[in-house]
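*Asks:* Sharing a model that was predicted from the sequence below.
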Amino acid sequence: MPRPIILGVVGDSAAGKTTLTRGLVRLLGEEHVTHVAADDYHRYDRKQRAERQITPLHPDCNYMDIMEQDFAHLREGRAVLKPVYQHKDGTFGAPVYVQPKQFTVIEGLLGYHTEALCDCFDVRVFLAPPEDLRRQWKVQRDCSRRGYSTDQVLEELDRREPDSEAFIRPQQRRADLVVSFQPGDRSDQAHLDAKIGLREGLTHPDLSPFVDDNGGLSLTERKHERSLWIPGDIDPARGAEIEEAIWDRMHFASHLRSERLGEFTVGTELHRSESLALAQVLILYHLATARAAVALGGEGSRTEHRRVPAAAAEQLSS
């Protein structure tokens, strides 16, 4: 049986990791996806962190060695006994036995902090929203779901800033896709622009036919990276056309096609974002491509991996 395909989604607290991955998990099928939160590998609970004056963003506050070991085991298709951190009260629960499925999605703060961790992932995504937007999201989330006051959240954000600068943001350089949702011409959450840095670690689909100056995509290139800009108010028909083109490039995953990409909730209300949908289908393209390459005998779809056997390459391109 082919090994699992591992997706990493890394970013600062409240950067949108869960919103991005929720749609992917729904599309891949929850029965086919193992979800792992890297926060479970915290070394200290909330009370202990306060006593030691350390934030969960600092590597010393996490069992980095156990994280490396467990993620490597998951990539190999081996089960792990995973710790459990409970955000609702900041304590640890009983460990759980985790068996990797076809896909494993790992999200957290420090997933790319070491080379050993990076080597575990087939696809590495980093979320980098503007800081003022991330702070807004964190206040909304922590006040509504985790029992904090606004002042407490803002104070904690300020306290964490040195560690964000030192340990979280530098991980961008190890990502394949750097996704930044940001306010555009319209300020509502359903129409955020998306800037996506496309790095050389993966071979990205060619979207140049959809670049135009009339509200479509824009694409700029510089050394080692292309930057894709998706306007938040892109015409839904144009967005659907681009999605269709990406789906056509992964005919081997046509069974995954769904109309539900781009969905997210605000409170109890369901919304849809074209820019979120396009970001998700790009990530899905890389997951499906990696899955096909591994199934056909290759190491994966990363550019540093050995090429898949000639017969397999022919099947992938046909």
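*Replies:* Nice, I can see it.

*Asks:* Every contact and neighbour count from this point should use C-alpha atoms.
*Replies:* OK.

*Asks:* can you give me the strands in the stretch 101-250 of the chain?
*Replies:* In the stretch 101-250 of the chain, strands defined by DSSP state E, counting those that start in this stretch lie at 103-108, 123-127, 177-182, 193-199, 218-222, 225-230, listed in chain order.

*Asks:* Mind putting those strands into JSON lines with mean neighbour count and distance to Lys47?
*Replies:* Shown next, in JSON lines, are the strands of the stretch 101-250 of the chain (neighbours: other CA atoms under 10 Å; distance: least, CA to CA, whole Å):
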{"stretch": "strand 103-108", "mean neighbour count": "23", "distance to Lys47": "20"}
{"stretch": "strand 123-127", "mean neighbour count": "26", "distance to Lys47": "28"}
{"stretch": "strand 177-182", "mean neighbour count": "25", "distance to Lys47": "33"}
{"stretch": "strand 193-199", "mean neighbour count": "23", "distance to Lys47": "37"}
{"stretch": "strand 218-222", "mean neighbour count": "13", "distance to Lys47": "46"}
{"stretch": "strand 225-230", "mean neighbour count": "20", "distance to Lys47": "42"}
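
*Asks:* Just put the ones you listed in TSV and tack on distance to Ala288.
*Replies:* TSV is the format used below for those (distance: least, CA to CA, whole Å):
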stretch	distance to Ala288
strand 103-108	10
strand 123-127	11
strand 177-182	16
strand 193-199	17
strand 218-222	24
strand 225-230	21
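
*Asks:* mind checking which helix or strand Lys82 is in?
*Replies:* strand 80-86 (DSSP states H and E).

*Asks:* got the contact list for Asp40?
*Replies:* 82-86 (CA atoms under 8 Å, 6 or more residues apart in numbering).

*Asks:* if we can go back for a sec, helices or strands up against the strand holding Lys82?
*Replies:* In terms of contacts (3 or more CA pairs under 8 Å, 6 or more residues apart in numbering; DSSP states H and E), strand 80-86 is packed against helix 64-75, strand 91-98.

*Asks:* where's Ala245 relative to Val139, distance?
*Replies:* 38 Å (CA to CA, to the nearest Å).

*Asks:* Who has more neighbours out of the two?
*Replies:* Ranked by neighbour count (other CA atoms under 10 Å), Ala245 and Val139 place Val139 first, with 21 against 16.

*Asks:* thinking that one is in contact with Gly147, fair?
*Replies:* No: using CA atoms under 8 Å as the test, Val139 is too far from Gly147 to be in contact (10.6 Å).

*Asks:* Ala310 - how many residues pack around it?
*Replies:* Ala310 has 11 neighbours, counted by other CA under 10 Å.

*Asks:* let's bring in a second model and compare:
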Amino acid sequence: MASPLIIGVAGGSGSGKTTVVNYICEQFGTENLLRLEHDSYYRDLKHIPFEERVKQNFDHPSSLETELMIRHIQALMEGYEVEIPKYDFSNHIRMDESIPAVPTDVILIDGILIFTEQDLLDLMDVKIFVDTDDDVRLLRRLRRDIEERGRTVNGVLDQYEKFVRPMHLEFVEPSKRYADIIIPRGGQNTVALEMVSALINNKMSFSPDNQ
């Protein structure tokens, strides 16, 4: 099997990564692409009472089992199937069932902290950072966490002030220097998306397996 093209999409919480990821998925088709979300690899907190779970800093790199994600990507690169964890964001625990994943031509990794891990960076062929104003990102995070993850307004704002903003400044924002392409104004930047498409197609065309 040919070595897959590995694409990383990073950016702050609420930056519009999903729009960019969906665009790339449309370019290749879901049958040719596997999406791995860093969020799926949050560490299991079943051993901690719920009242303590909600106090954890989920925006620090240590909250994620990145070493397992790296092992999964390496296995996929070698042609093996893997079992991707499923995470319950309402209860902050890893679910009993997992998602089977098979090797594909393109592996897309997305998450706010994927550029902070050197071993993960070393696996990526294309690195994209989605850059969006802080106020826009906060509004999007509010809407997502309330509608999709059962959080309260006060809970989201408290978490943002304590963890999200300081971790963004310490880890996420500095990591964009590793990007091959930075997309300003999020996923609505059609010119930047066209650049992304051209770069990926160029990488695919000049892959040793395609020569």
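*Replies:* The structure has been received and is ready for your questions. The model shown is predicted, which means the values in this text are computed figures rather than measured ones.

*Asks:* Quick one: closest of the strands of the stretch 101-250 of the first structure to Glu156 of the first structure.
*Replies:* strand 103-108 (17.9 Å; CA to CA).

*Asks:* what's the average distance of that closest one to the second structure?
*Replies:* Following superposition, strand 103-108 of the first structure is found to deviate from the second structure by 1.0 Å on average (mean CA distance after the TM-score superposition for the first structure).

*Asks:* The second structure: matching residues for that strand?
*Replies:* The alignment of strand 103-108 of the first structure onto the second structure (TM-score structural alignment) covers residues 106-111.

*Asks:* for Arg13 of the first structure, what are its contacts?
*Replies:* You called it Arg, but residue 13 of the first structure is Ser. 109, 138.

*Asks:* pretty sure it is in a strand, no?
*Replies:* No: going by DSSP: H, G, I helix; E, B strand; the rest coil, the assignment for Ser13 of the first structure is coil, not a strand.

*Asks:* So it versus Asp142 of the first structure, what's the distance?
*Replies:* 10 Å.

*Asks:* thinking again about what came up before, the strand holding Lys82 of the first structure corresponds to what range in the second structure?
*Replies:* Strand 80-86 of the first structure covers residues 82-88 of the second structure once aligned (TM-score structural alignment).

*Asks:* how deep is Tyr63 of the first structure tucked in, by neighbour count?
*Replies:* Residues near Tyr63 of the first structure, counting by other CA under 10 Å: 16.

*Asks:* for Ser144 of the first structure, that is, sorry about that
*Replies:* 12.

*Asks:* looking at the contacts of Asp40 of the first structure, which has the most residues close by?
*Replies:* Tyr85 (23 neighbours).

*Asks:* That one: what's it in contact with?
*Replies:* By CA under 8 Å, 6+ apart, the neighbours of Tyr85 of the first structure are 39-42, 45, 91-93.

*Asks:* again, only using 10 Å
*Replies:* By CA atoms under 10 Å, 6 or more residues apart in numbering, Tyr85 of the first structure lies in contact with 37-46, 91-95.

*Asks:* again with Glu76 of the first structure
*Replies:* By CA under 10 Å, 6+ apart, the neighbours of Glu76 of the first structure are 2-5, 70, 100, 120.

*Asks:* Please tell me how far it sits from Arg272 of the first structure.
*Replies:* From Glu76 of the first structure to Arg272 of the first structure the distance is 36 Å (CA to CA).

*Asks:* Ok, Ala279 of the first structure next?
*Replies:* Applying CA to CA to Ala279 of the first structure and Arg272 of the first structure gives a distance of 13 Å.

*Asks:* Repeat that for Val178 of the first structure.
*Replies:* For Val178 of the first structure, the distance to Arg272 of the first structure - CA to CA - is 21 Å.

*Asks:* Ok, Tyr112 of the first structure next?
*Replies:* 30 Å.

*Asks:* cool, Pro2 of the first structure as well?
*Replies:* Taking CA to CA, one finds Pro2 of the first structure at 34 Å from Arg272 of the first structure.

*Asks:* before we move on, what about Ile6 of the first structure?
*Replies:* 26 Å.

*Asks:* With neighbour numbers in mind, choose between the two.
*Replies:* Set Ile6 of the first structure next to Arg272 and count neighbours by other CA under 10 Å: Ile6 wins out with 27 against 16.

*Asks:* what's the mean deviation for the one helix or strand that one maps to versus the second structure?
*Replies:* Assigning secondary structure by DSSP H and E places Ile6 of the first structure in strand 5-11. With mean CA distance after the TM-score superposition for the first structure, strand 5-11 of the first structure departs from the second structure by a mean of 1.0 Å once superposed.

*Asks:* What is the subsequent helix or strand relative to that strand?
*Replies:* Taking DSSP H and E, what comes next after strand 5-11 of the first structure is helix 17-28.

*Asks:* residues of that next one that come out buried?
*Replies:* Neighbour counts over helix 17-28 of the first structure (16 or more other CA atoms under 10 Å) mark 17, 20-28 as buried.

*Asks:* Then stretch 139-150 of the second structure?
*Replies:* 141-142, 145.

*Asks:* whereabouts in the first structure does it align?
*Replies:* So stretch 139-150 of the second structure sits over residues 136-147 in the first structure, by TM-score structural alignment.

*Asks:* who touches that stretch?
*Replies:* 12-16, 87-90, 131-135, 148-154, 157, 266-267.

*Asks:* Quick one: buried ones out of those residues?
*Replies:* So, by 16+ other CA under 10 Å, the buried ones in the contacts of stretch 136-147 of the first structure are 12-16, 134-135, 153-154, 157.

*Asks:* ok, these vs Pro170 of the first structure, which is closest?
*Replies:* Distances from Pro170 of the first structure to those, taken by CA to CA, are shortest for Asp12, at 11.0 Å.

*Asks:* In contact with the closest one, which residues are there?
*Replies:* Contacts of Asp12 of the first structure (CA under 10 Å, 6+ apart): 57, 108-110, 126-129, 131, 134, 138, 164, 167-169.
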